[in-house]
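[1] make a model of this:
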Amino acid sequence: MFKKIALLVLCALPFSLMAQEVKLGHINSQEILSLMPERTTIEKTISDLQAQWEKEIAKMREEYFAKTKEYQEKQATMPESIKQARQSEIAEMEQRISTTGQNAQTDLQKKSQDLFAPVIEKVKKAINEVGAENGYLYIFDLGAQSIIYQSPKSNDVTALVKKKLALK
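    Prediction:
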């Protein structure tokens, strides 16, 4: 009798395992980030910094245009050595303006990343908590087209694929 019950349980076990629900979910992190209250303050900070850079570059351009205009007006009467010095000075100003523009872009990107990092971590933490609390195996991020949550119960098949491809 005991053997029959044990055999019945062993036969029914695979069916009960297959009946387990695999929960997958998806989110749009861009939508969530756009709704975060910190976003407004961060965007204002970035906008203010961008305005400062634009003001600095505009000042440099005004100086450049003034020098160029002066050079064009007086070049006919300038000795050759002064012409070359002015041309060199104007070329250096062009390079400085270009470099300043690149530095501004880099600075704005870095500042944006620095300011958004805590907000992104806050969102990731919430996603991980939702995934764990609700038994999700994976949560996909439609905004970033990636997996943003992976359950510890998920299976990594990398080793099996390596074996199949005879890789070490």
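[2] switch to C-alpha atoms for all contacts and neighbour counts from now on
    Noted.
[3] quick one, strands of the protein?
    Counting by DSSP state E, the chain has strands at residues 24-27, 138-141, 146-150.
[4] out of those, indicate the one that is most buried.
    strand 138-141 (a mean of 20; mean count of other Cα atoms under 10 Å).
[5] to compare against the first, here's the next sequence to fold:
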Amino acid sequence: MKKIIVLAVVALMGTAVTVNAQKIGHINTNDLLVAMPETKKAQDRLKNSQDSLNVVYAQLIKEYQEKDSIIRVDSVKWSPAIKQIRFKEFQDLADAVQQYSTSAQQFLQQKEQEFFAPVQKIALDAIQSVAKANGYAYVVSRDALLVVPTTDDLLPLVKKFLKIPETPAK
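    Next comes the predicted model:
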């Protein structure tokens, strides 16, 4: 009789644990972002910004190289006062090139954040909607896990939610 009671209690506890178990899903957000058409648009916008900055940078480099060539060839003919002025101009140009490079990098980082933040928000909102609709209490990043069951991968569901066509495996 004791064994039956113990087995009944164990069975009830197992049922209670099963009822309280919460679904945990996972997703590779990088794969999702790569598949999103909004990502391609953001990348194109960032590339356009980078290309326009590169045009100005190339002009500065060309001017720097021209001045460098002039200094190398003509500086032996210059008086000490002219040399001092020309070398100062050359150093100022070198500083301007360096400052432009630093400013351009900062600008591109800001633009990258500006262009990709809405894409990341769309992805996060979609993940949350799919998780809620499918009863997932937790969704973790696939990158953080070493072993995962394939049945809890939310990537196909989120792609379907965002109407992103499935691409065949390569």
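[6] that older thread, which stretch among the strands of the first structure comes nearest Ser98 of the first structure?
    Nearest of the strands of the first structure to Ser98 of the first structure, taken as Cα to Cα: strand 146-150 at 36.0 Å.
[7] reformat the strands of the first structure as JSON lines; add distance to Tyr64 of the first structure.
    Supplementary listing: these in JSON lines, determined by distance: least, Cα to Cα, whole Å:
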{"stretch": "strand 24-27", "distance to Tyr64 of the first structure": "50"}
{"stretch": "strand 138-141", "distance to Tyr64 of the first structure": "47"}
{"stretch": "strand 146-150", "distance to Tyr64 of the first structure": "47"}
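[8] those strands: which one's closest to Pro118 of the first structure?
    strand 146-150 (16.2 Å).
[9] state which helix of the second structure is the longest.
    Counting residues, the longest helix found in the second structure (DSSP state H) is helix 80-133.
[10] which position in the second structure pairs with Ser81 of the first structure?
    By TM-score structural alignment, Ser81 of the first structure lines up with Ala81 in the second structure.
[11] wait, what's in contact with its match?
    If you count contacts by Cα atoms under 8 Å, 6 or more residues apart in numbering, Ala81 of the second structure has none.
[12] the strands of the first structure: which one's closest to Glu38 of the first structure?
    strand 24-27 (19.6 Å).
[13] so what does that closest one touch, helix or strand wise?
    Helices and strands touching strand 24-27 of the first structure, by 3 or more Cα pairs under 8 Å, 6 or more residues apart in numbering; DSSP states H and E, are strand 138-141.
[14] ok, average deviation of the strand it packs on from the second structure?
    Here strand 138-141 of the first structure, set against the second structure after superposition, deviates by a mean of 1.1 Å using mean Cα distance after the TM-score superposition for the first structure.
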